[in-house]
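Trainee: following is a predicted model, sequence given first.
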Amino acid sequence: MAISDLVISARDQLDPLMCEVVAELEAADNAYPLAFFTQILMSLRSTTDEEELMELFFRLSTTAFQGFVFSPPETQRVDELLESCEQIALTLSVGGSAH
């Protein structure tokens, strides 16, 4: 099964943002959120369809409820990532309603 252009584009856009989050957390030795975001990064890299992408966004949407404590730079990186996910999710929902 071919991977849709939208999924490829989303992965290309989100991978560097996710890597920045992971690097920031790794540098600060912030173990619990590091494990969470590393797992999501691995899921992102193996995502092959829009349903998996939306599932990944759902998992990311739980970030605020995980009890993580972020430094200001970590917060900025996470916010940038979540904003990008929101934009992509909006694109997916608009595209999905046309089917």
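Mentor: Here it is on my side, so go on.

Trainee: all contacts plus neighbour counts: C-alpha atoms, from now on.
Mentor: Fine.

Trainee: now do the helices in this structure.
Mentor: 5-27, 31-46, 50-61, 72-97 (DSSP state H).

Trainee: what about the first one, distance to the chain center?
Mentor: In this case it means helix 5-27. Computed by CA atoms, centre = their mean, to the nearest Å, the chain-centroid distance of helix 5-27 equals 7 Å.

Trainee: list the contacts of it.
Mentor: Contact with helix 5-27 is made by 31, 33-34, 37-38, 41, 44-45, 47-50, 53, 73-74, 77-78, 80-81, 84-85, 88, as judged by CA atoms under 8 Å, 6 or more residues apart in numbering.

Trainee: adding another structure so you can compare the two:
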Amino acid sequence: MSDLTTVGELNFLNHIRSKLSLADNEEKFLAVFLELSTVMYSGYSFSNLQLEKISDILGKCEKIALTFSADSTKLN
């Protein structure tokens, strides 16, 4: 984390990390995705590197949620 990261940002990210570590189904991953996607409107200030990592996490949450919701009865 950047030296400029405040307690508020750290608490937010720790909350997300906690929820992400407990996510074991589509709904929980989607909940993390939705909550993390609010970061741009949160008023928190993150470095460009932190925002890149947040974007990566959002992409991974989305892929995992889509994997959970994939119709396994259809073959490619």
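Mentor: Received it, and whenever you're ready, just let me know what you need. Treat the numbers as computed from the prediction; the structure is a model and nothing was measured.

Trainee: of the contacts of helix 5-27 of the first structure, buried ones?
Mentor: Buried residues within the contacts of helix 5-27 of the first structure, defined by neighbour count using 16 or more other CA atoms under 10 Å: 33-34, 37-38, 41, 44, 47-50, 53, 74, 77-78, 80-81, 84-85, 88.

Trainee: please pull up the equivalent of M54 of the first structure in the second structure.
Mentor: Matched across to the second structure, M54 of the first structure falls on L30, judged by TM-score structural alignment.

Trainee: separation between its match and F46 of the second structure?
Mentor: 22 Å (CA to CA, to the nearest Å).

Trainee: what do you get for G59 of the second structure?
Mentor: Counting by CA to CA, the gap from G59 of the second structure to F46 of the second structure is 18 Å.

Trainee: the more surrounded of these two?
Mentor: Remark: of G59 of the second structure and F46, F46 carries more neighbours, 18 against 13, as counted by other CA atoms under 10 Å.

Trainee: can you find the partner of the more buried one in the first structure?
Mentor: Aligned partner of F46 of the second structure by TM-score structural alignment: F70.

Trainee: what is the burial count for L56 of the first structure?
Mentor: By other CA under 10 Å, 17 other residues sit near L56 of the first structure.

Trainee: picking that back up, what's the closest non-adjacent residue to the match of M54 of the first structure?
Mentor: A65 (6.2 Å; CA to CA, 6 or more residues apart in numbering).

Trainee: pull the number of nearby residues for the aligned partner of the one you found in the first structure.
Mentor: Using TM-score structural alignment, the equivalent of A65 of the second structure in the first structure is A89. For A89 of the first structure, the neighbour count with other CA under 10 Å is 18.
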